[in-house]
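Trainee: can't give you the sequence, but here's the structure:
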């Protein structure tokens, strides 16, 4: 029996292969590594300020310690933590051990000087989210939305029956309906790609007292520069904990992204139910019904995206509150960032997988349109009103018992006004799709110009 079969969470079990890349951001080992980076970078800062003559030597050694950090080294920290029952203190002792091994016992005295654990942890978590966002999430969104845009462009003239409230409404195109989702996802991408993650170093209650003992009157300026050098935006006024406002906004934006994708899942599911989407057979659809080919990827995607969205919303709202200067409830919650992100990634990847194994039943779409000529009634009543004839009530009274009977009745109503029906009734459904194709072309061009690499921009 493998470890995956013993996993409690499906993230580390059934879906582990899908999200394996997230281990370098959200595992216990990853958190240790990011915290270690902060401690070592801060030690360089201290050396630069307090003992500049030793700066080059410390820099070489700290870089070496970071590069040598492995799972075995992380196990050493866990071993120390059994004694300290404090994860950051265990890391601090580990760093001091490593410095002593290199003959730097005196410099080890500077490790964590003036800091509280939260100074290290908030920076580590912000860097984790920043790197995950840039290295995993944004590239995945880019790949998916580009593929979806290409499908939409290919189907820009594929006429289909548009439905409101589930009932026949007006002609539209498959491409236009898909490009709506492309545009929504692009908007979320644009928000995420420029997001600035926050960071703070302000001490145990946010007064900088211990830090001012170390750095003097220029403390805040020195620490702001340090935080910016890490690629984070300094947050000056804090409790012991960094206010979660900016991270909460990020998590809310991911929940919005998940919501956009859930909407796409449900539209594709309904199009599959109506027979407009055809799924290529892979594996077994049912243990008892041989004919079944099910939309399992989008159903799986929908479930994972809903779970992710709910967890993201919970975390973003709950973490806005910390009692007085701090309480520890946030610590256990932040360890679940990775759970929310993993389910989001699973959802996107399954949705992408579904998109790659479907085709469209254009003949069925065409037949459905021909069964519902009443969807042209809007065009008819507008054209008649422009000629000074209001036939809205007459058209409302018609019942589309059959396509031929409906068109015959419409022609009779128009003829009764002395107007030729052939000049009023659209000759094809394509005649009444408005700017659908232009919308697809416009958004597709935006998408390709933004995301295409090694290709000339589309003008």
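Mentor: Sure thing, it's come through. If you're wondering where the values come from, they're calculated on a predicted model, not measured in any experiment.
Trainee: Only C-alpha atoms from now on, for both contacts and neighbour counts.
Mentor: Will do.
Trainee: for whichever strand or helix holds residue 260, packing partners?
Mentor: Secondary structure assignment for residue 260, by DSSP states H and E: helix 245-273. For helix 245-273, the packing partners by 3 or more CA pairs under 8 Å, 6 or more residues apart in numbering; DSSP states H and E come out as helix 174-193, strand 277-279, helix 296-318, helix 337-355.
Trainee: please redo it, this time with the cut-off set to 10 Å
Mentor: helix 117-132, helix 174-193, strand 198-199, strand 277-279, helix 296-318, helix 337-355, strand 358-360 (3 or more CA pairs under 10 Å, 6 or more residues apart in numbering; DSSP states H and E).
Trainee: Could you tell me the angle between the direction of the fifth one and that of helix 245-273?
Mentor: Inter-element angle recorded for helix 296-318 and helix 245-273: 160 degrees (by axes from the mean of the first three to the mean of the last three CA atoms, to 10 degrees).
Trainee: Now do the buried residues in helix 296-318.
Mentor: For helix 296-318, burial by neighbour count (16 or more other CA atoms under 10 Å) applies to 297-309, 311-313, 315-317.
Trainee: just so I know, which of the helices and strands packed on helix 245-273 lies nearest residue 422?
Mentor: The closest of the helices and strands packed on helix 245-273 to residue 422 is helix 174-193. By CA to CA, the value is 27.5 Å.
Trainee: buried ones in that closest one?
Mentor: 174-183, 185-186, 188-189, 192.
Trainee: can you count the residues close to the residue lying closest to residue 315 once chain neighbours are set aside?
Mentor: Ranked by CA to CA, 6 or more residues apart in numbering and with sequence neighbours excluded, the top spatial neighbour of residue 315 is residue 333, at 7.0 Å. Counted with other CA atoms under 10 Å, the neighbours of residue 333 add up to 13.
Trainee: try residue 386
Mentor: 9.
Trainee: same check, this time on residue 423
Mentor: 12.
Trainee: Could you pull up the contacting residues of it?
Mentor: 380, 383, 384, 414 (CA atoms under 10 Å, 6 or more residues apart in numbering).
Trainee: With residue 416 as the reference, measure out to the third one.
Mentor: Read that as residue 384. In this view, residue 384 and residue 416 are 12 Å apart by CA to CA, to the nearest Å.
Trainee: So for the two, which sits in the more crowded spot?
Mentor: residue 384 (21 against 10).
Trainee: The structure to be compared is supplied as follows:
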């Protein structure tokens, strides 16, 4: 049954950037993690519990609902839009309790369905947290699966395309900021693709847990009303019908451990992506990437020559904000005083904001990658100016020659250190050095033909082999 979209409603004046300047990038999350979406999911849980109790015939006198009644009940959820949001808000203003307001909201709609006598069945044997934990789990699951994961996959697809196109672009490495053994640009990008995909798989395999076992997790009210019923079995079946994993042992609250696990994985993904943004920004700053200007866009308010790497800078900031919230949520949600306190209630209202900043960052990286062009001539010139990086290859070949019994291969590392440390060495000097070593003919020829651009090992192969 198609539901009314909640994303179209915009606040008149937004307090936060996600509901203002960046609304378009994060709007899909509104249908899953906004206050209105939480209330719709509460209604969804209450309605499905009502249907489940009737289908399971847990109490004497419960009718078997006909198809029209079931459709009408589920239509309460599907038709939840602006008018219903306002009505529910008015009820809550009287009850001063959000979940009780949901109960009354549903009860008002039973009479036209011929179910007026079953108003006591709404919220039957439930504590508020029975409804809330399931509503949050459904919303978080749908937000991750329908919004965050698609955004992450889209970004990774663009990153993979960049890695593949640059797989054979030889590039000077820099370890500790200093010239080092060459690699290829594509291989370095593929490292990030590989790392991010690994975290993505962890998020994809996340369990979303739920419970519906009463005020302190004991089914006490359930048994008082119907002692002969297998309430744990009824509860398990219901939670699984919602597409969640059943948590069989809790206090009043579902322990939120799954949320902490999820937020840790998303935060780790964010941190790896942050590292990519820093590296790309740095490559842009030394000219390895050209930025393709956007028609009509202003790069700098005063310096017309500039095209600033704003997409990656914006992403860095939003990843940092996202992680601050995700880390805080993961830390606070796993604790609750005795059987219940309300710290989680306030905390969970920030889940949408935490994921929203991550989604905004993903959007910026995706757009930023599309505006990059590999400056192969700059990369090649940088590499050609650092022939001393072949010192590693020469001293390693000398070691192999020594093991093979070739005379005069003593102290290979020290000899290359003396030649290359603290000074630039060009092709001619290296070839002269190699010629005077007394290497075997085959080894000497191999080293004389070696260039920095040719000293990339298996980088290009590794790049293509490890792309998804």
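Mentor: That came in fine, so what should we check first? As the structure is a prediction and not an experimental result, all values here were calculated from the model.
Trainee: After superposing, what score do the chains get?
Mentor: The TM-score (TM-score structural alignment, normalised by the length of the first structure) is 0.92; 443 aligned residues with a CA RMSD of 1.9 Å.
Trainee: Narrow the contacts of residue 423 of the first structure to those in helices?
Mentor: 380, 383, 384, 414 (DSSP state H).
Trainee: Which residue in the second structure aligns with the second one?
Mentor: In the second structure, the residue paired with residue 383 of the first structure is residue 397, using TM-score structural alignment.
Trainee: hang on, isn't its match packed against residue 447?
Mentor: Yes: here residue 397 of the second structure lies in contact with residue 447, judged by CA atoms under 10 Å, at a distance of 8.4 Å.
Trainee: Could you name every residue contacting both of those two?
Mentor: residue 439.
Trainee: Please determine how far residue 404 of the first structure is located from residue 417 of the first structure.
Mentor: Residue 404 of the first structure is 21 Å from residue 417 of the first structure, by CA to CA.
Trainee: Ignoring the adjacent residues along the chain, who's closest to the corresponding residue of the first structure for residue 159 of the second structure?
Mentor: Residue pairing (TM-score structural alignment): residue 159 of the second structure is matched to residue 148 of the first structure. Spatial nearest neighbour of residue 148 of the first structure, chain neighbours left out: residue 182 (6.7 Å); criterion: CA to CA, 6+ apart.
Trainee: Now which residue in the second structure aligns to the one you found?
Mentor: So residue 182 of the first structure corresponds to residue 193, using TM-score structural alignment.
Trainee: give the contact list for residue 142 of the second structure.
Mentor: For residue 142 of the second structure, the contacting residues are 29, 31, 32, 33, 136, 148, 149, by CA under 10 Å, 6+ apart.
Trainee: quick one: which of the residues you listed sit in helices?
Mentor: Per DSSP H, the subset of these in helices is 31, 32, 33, 136, 149.
Trainee: Return the member of these nearest to residue 380 of the second structure.
Mentor: Taking those together and measuring to residue 380 of the second structure by CA to CA, the closest member is residue 149, at 36.5 Å.
Trainee: Report how many residues lie close to the equivalent of that closest one over in the first structure.
Mentor: Structural alignment (TM-score structural alignment) places residue 149 of the second structure against residue 138 in the first structure. If you count neighbours by other CA under 10 Å, residue 138 of the first structure ends up with 16.
Trainee: Residue 95 of the first structure now?
Mentor: Neighbours around residue 95 of the first structure, by other CA under 10 Å: 22.
Trainee: circling back to that earlier point, wouldn't the match of residue 182 of the first structure be in contact with residue 156 here?
Mentor: Yes: with contact defined as CA under 10 Å, residue 193 of the second structure reaches residue 156; the gap is 6.6 Å.
Trainee: Common neighbours of the two, please.
Mentor: residue 468.
Trainee: so what's the aligned residue in the second structure for residue 372 of the first structure up against?
Mentor: Alignment note: residue 372 of the first structure maps to residue 386 in the second structure; criterion TM-score structural alignment. Neighbouring residues of residue 386 of the second structure by CA under 10 Å, 6+ apart: 172, 179, 180, 181, 182, 423, 424, 425, 426, 427, 451, 452.
Trainee: With residue 256 of the second structure instead?
Mentor: Per CA under 10 Å, 6+ apart, neighbours of residue 256 of the second structure: 133, 137, 208-210, 262, 329-330, 332-336, 344, 348.
Trainee: Most neighbours out of those residues, which is it?
Mentor: residue 210 (33 neighbours).
Trainee: In the first structure, what residue corresponds to it?
Mentor: That one, residue 210 of the second structure, aligns with residue 199 by TM-score structural alignment.
Trainee: Test my guess that its match contacts residue 130.
Mentor: No: Residue 199 of the first structure is beyond contact range of residue 130, at 11.3 Å (criterion: CA under 10 Å).
Trainee: Return every residue with contacts to both of the two.
Mentor: 124, 231, 232.
Trainee: Check what contacts stretch 87-99 of the second structure and list those residues.
Mentor: Here stretch 87-99 of the second structure makes contact (CA under 10 Å, 6+ apart) with 36, 39, 42-43, 46, 80, 82-84, 86, 100-106, 123, 127-129, 131-132.
Trainee: Helices of the stretch 51-200 of the second structure, start to end?
Mentor: In the stretch 51-200 of the second structure, the helices defined using DSSP state H, counting those that start in this stretch lie at 67-78, 82-95, 98-107, 128-143, 149-165, 185-204.
Trainee: Please produce JSON lines containing those helices, extended by distance to residue 465 of the second structure.
Mentor: Shown next, in JSON lines, are these (distance: least, CA to CA, whole Å):
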{"stretch": "helix 67-78", "distance to residue 465 of the second structure": "46"}
{"stretch": "helix 82-95", "distance to residue 465 of the second structure": "51"}
{"stretch": "helix 98-107", "distance to residue 465 of the second structure": "53"}
{"stretch": "helix 128-143", "distance to residue 465 of the second structure": "32"}
{"stretch": "helix 149-165", "distance to residue 465 of the second structure": "10"}
{"stretch": "helix 185-204", "distance to residue 465 of the second structure": "9"}
